[in-house]
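Asks: build the 3D model from these lines:
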Amino acid sequence: MNLDLFDQPDEQPDWAEPLAPGAMVLRGLALATQHEILAALAPLIARAPFRHLVTPGGHRMSVAMSNCGHLGWVSDARGYRYSGIDPDSGLPWPAIPAPWLALALDAARRAGFPDFDPQACLINRYQPGARLTLHQDRNEHQLTQPIVSVSLGLPAVFLFGGDRREDKTQRIPLAHGDVVVWGGPARMRYHGVLPVKPGVHPLLGECRVNLTFRQVT
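Replies: Next comes the predicted model:
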């Protein structure tokens, strides 16, 4: 892992905003390829439709989700885990589309993680009112590589906290095309999303879609 980017702030582009050592927002990074990225979404969701997962405690998540890649993240009464099979269809998850993978690798490299090798991409759909409570991503065996999170559609407020749930959080507004990367010393930071406000995005309508890339093993 190379953290030189955080030691040389004068060399960062204006649209790169450091959040903490190992974490940054890359403003508008996805815009250059947004049409290719969005064109891959509908056929993928046709194969692995959005669904509202249930937590081990029986809570229905407000965010609808699907997956692509060698592994997909699933939740039910048995717990949180990764699986190579979509439990709804019994088939392997669709492959990560090439434009998505290229964006994830580029974002990770820009943030100082040139060896990122994502095996899973979680696809989350936030309709107005949907939120994601503060949590850590801890189901991966590989905890040195980053999380790469791509925002599409309606704006949202990303909560970025500390290593403890009670630590103070930063409120970071995210717009269509923004990418957040956190790894290394920031990998286990608590994070979440405030309830998405009603609105209409010209390309995605009344929702926000978030692509979250993870290296599991």
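Asks: drop to CA atoms for contacts and neighbour counts, all remaining ones
Replies: Fine.
Asks: which residues does the closest residue to T169 other than its chain neighbours contact?
Replies: Setting aside the residues directly before and after it, T169 is nearest to G161 in space (CA to CA, 6 or more residues apart in numbering), at 4.0 Å. For G161, the contact set (CA atoms under 8 Å, 6 or more residues apart in numbering) comprises 167-170, 189-191.
Asks: then K168?
Replies: Taking CA under 8 Å, 6+ apart, we find K168 in contact with 161-162.
Asks: now do the strands in the chain.
Replies: For the chain, the strands defined by DSSP state E cover 16-20, 23-26, 64-69, 72-76, 79-83, 120-126, 132-135, 147-153, 156-160, 170-174, 179-182, 191-193, 208-214.
Asks: now do the longest helix along the chain: everything it contacts.
Replies: Across the chain, the longest stretch assigned as helix under DSSP state H is helix 98-110. The set of residues external to helix 98-110 that reach it, using CA under 8 Å, 6+ apart, is 26, 29-30, 33, 36-37, 114-117, 146, 148, 179, 181, 213.
Asks: to compare against the first, here's the next sequence to fold:
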Amino acid sequence: MLHEDGALFGRPSVVVAPGATLIPGWLSRDVQQELITCSRQWAMGPAGMRRPRMPDGSSMHLRSVCLGWHWKPYQYSRIADDVDGARVRPMPQRIKDLARAAVRDSTQLDPAVSRNPEGFSPDAAIINFYDDDDRLGMHQDRAEDNLAPVVTLSLGDSCVFRFGNPEGRARPWRDLVLQSGDLFVFGGPSRLAYHGVRHTLPGTSPADLDIRRGRVSVTVRETGLLESWT
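Replies: Okay, the predicted model is just below:
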């Protein structure tokens, strides 16, 4: 069953599972536009946008660009060797600040999100671009060397996001509609929960947002990797 908007009272914040929170409308419209504009610039490269390939050679049903660390299934590196061989762009301080605030606010809603929200030290971001027919299969975020919370910011078209459990891809799961400006954070007992994007909802982007089409997600993580930037 989809998370229903409260037309009369607005969309309330939700504890989806222990350690997993949804805060609707967390980003102001100005910040949403700022992130969309920056995402376009990051996508142009160097180390720009590409369609990631799975280890078996198949392509994922989305395009992405990385900051801080370059991710490809299922490893991190400093070099975008599946794009142009360029060094990945540094993690912007603006993204770090937003992610830290996201973890603080989510932990206030559910203390299970993080035992030490002030210690959250994000160092990698994956910006995913979803066209009308794109999706992301159920998976775990396991490439990191710690279990710090994962922060996701949604921009543009809404999507149906499936959030499951740490044991496998089967039920129980919960389907949620993530709209532009929404914040979703999962940590603690839900940090290794399987999750994915079932499909986007074309044409649902706010009319005053300059995104043209599709959905953008900004997912921020703390890798725990110790290699210095220099």
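Asks: can you calculate the TM-score here?
Replies: The TM-score (TM-score structural alignment, normalised by the length of the first structure) is 0.85; 198 aligned residues with a CA RMSD of 1.6 Å.
Asks: which contacts among the contacts of G161 of the first structure does the second structure share?
Replies: Compared against the second structure with both residues aligned by TM-score structural alignment, their matches' CA atoms under 8 Å, the contacts of G161 of the first structure retain 167-170, 189-191.
Asks: which of those residues fall within helices?
Replies: Per DSSP H, those never map to helices.
Asks: nearest to W73 of the first structure, out of these: which one, please.
Replies: Ranked by distance to W73 of the first structure (CA to CA), those are led by H191 at 17.3 Å.
Asks: that closest one -> the second structure?
Replies: Under the alignment by TM-score structural alignment, H191 of the first structure pairs with H195 in the second structure.
Asks: if I look at that match, how far off is P149 of the second structure?
Replies: Separation of H195 of the second structure from P149 of the second structure (CA to CA, to the nearest Å): 14 Å.
Asks: the more surrounded of the two?
Replies: P149 (29 against 23; other CA atoms under 10 Å).
Asks: what's the counterpart of R89 of the second structure in the first structure?
Replies: Using TM-score structural alignment, R89 of the second structure sits opposite P94 in the first structure.
Asks: is it true that its match touches C68?
Replies: Yes - P94 of the first structure is within contact range of C68, at 4.9 Å (criterion: CA atoms under 8 Å).
Asks: show me the contacts for the match of H191 of the first structure.
Replies: 137-140, 161-165.
Asks: one more time with 7 Å
Replies: H195 of the second structure makes contacts with 138-140, 162-164, as judged by CA atoms under 7 Å, 6 or more residues apart in numbering.
Asks: what does F213 of the first structure give?
Replies: 104, 118, 120-122, 147-149.
Asks: ok, V31 of the second structure next?
Replies: Counting by CA under 7 Å, 6+ apart, there are no residues that V31 of the second structure touches.
Asks: residue in the first structure matching D131 of the second structure?
Replies: So D131 of the second structure corresponds to Q127, using TM-score structural alignment.
Asks: count the residues that sit near its match.
Replies: The burial count for Q127 of the first structure: 21, using other CA under 10 Å.
Asks: for it, which non-adjacent residue is closest in space?
Replies: C207 (4.6 Å).
Asks: please report the distance of the one you found from G22 of the first structure.
Replies: Applying CA to CA to C207 of the first structure and G22 of the first structure gives a distance of 29 Å.
Asks: buried ones in stretch 85-103 of the second structure?
Replies: For stretch 85-103 of the second structure, a neighbour-count test (16 or more other CA atoms under 10 Å) marks 87-89, 91, 95-96, 98-100, 102-103 as buried.
Asks: kindly indicate which of the residues you listed lies nearest R40 of the second structure.
Replies: Nearest to R40 of the second structure among those: R89, at 13.7 Å, using CA to CA.
Asks: list the contacts of that closest one.
Replies: Contacts of R89 of the second structure (CA under 7 Å, 6+ apart): 67-68.
Asks: please report the distance of it from P24 of the second structure.
Replies: For R89 of the second structure, the distance to P24 of the second structure - CA to CA - is 29 Å.
Asks: next: R169 of the second structure.
Replies: 25 Å.
Asks: out of those two, which sits in the busier spot?
Replies: P24 (21 against 18).
Asks: map that one onto the first structure.
Replies: Using TM-score structural alignment, P24 of the second structure sits opposite R27 in the first structure.
Asks: surely its match is in contact with V179?
Replies: Yes - contact criterion CA atoms under 7 Å: R27 of the first structure and V179 qualify, at 6.4 Å.
Asks: now for the alignment partner in the first structure of S217 of the second structure: which residues touch it?
Replies: Residue pairing (TM-score structural alignment): S217 of the second structure is matched to N210 of the first structure. Shown in contact with N210 of the first structure (CA under 7 Å, 6+ apart): 123-125, 149-152.
Asks: how far away is N210 of the first structure from W100 of the first structure?
Replies: In terms of CA to CA, N210 of the first structure sits 12 Å off from W100 of the first structure.
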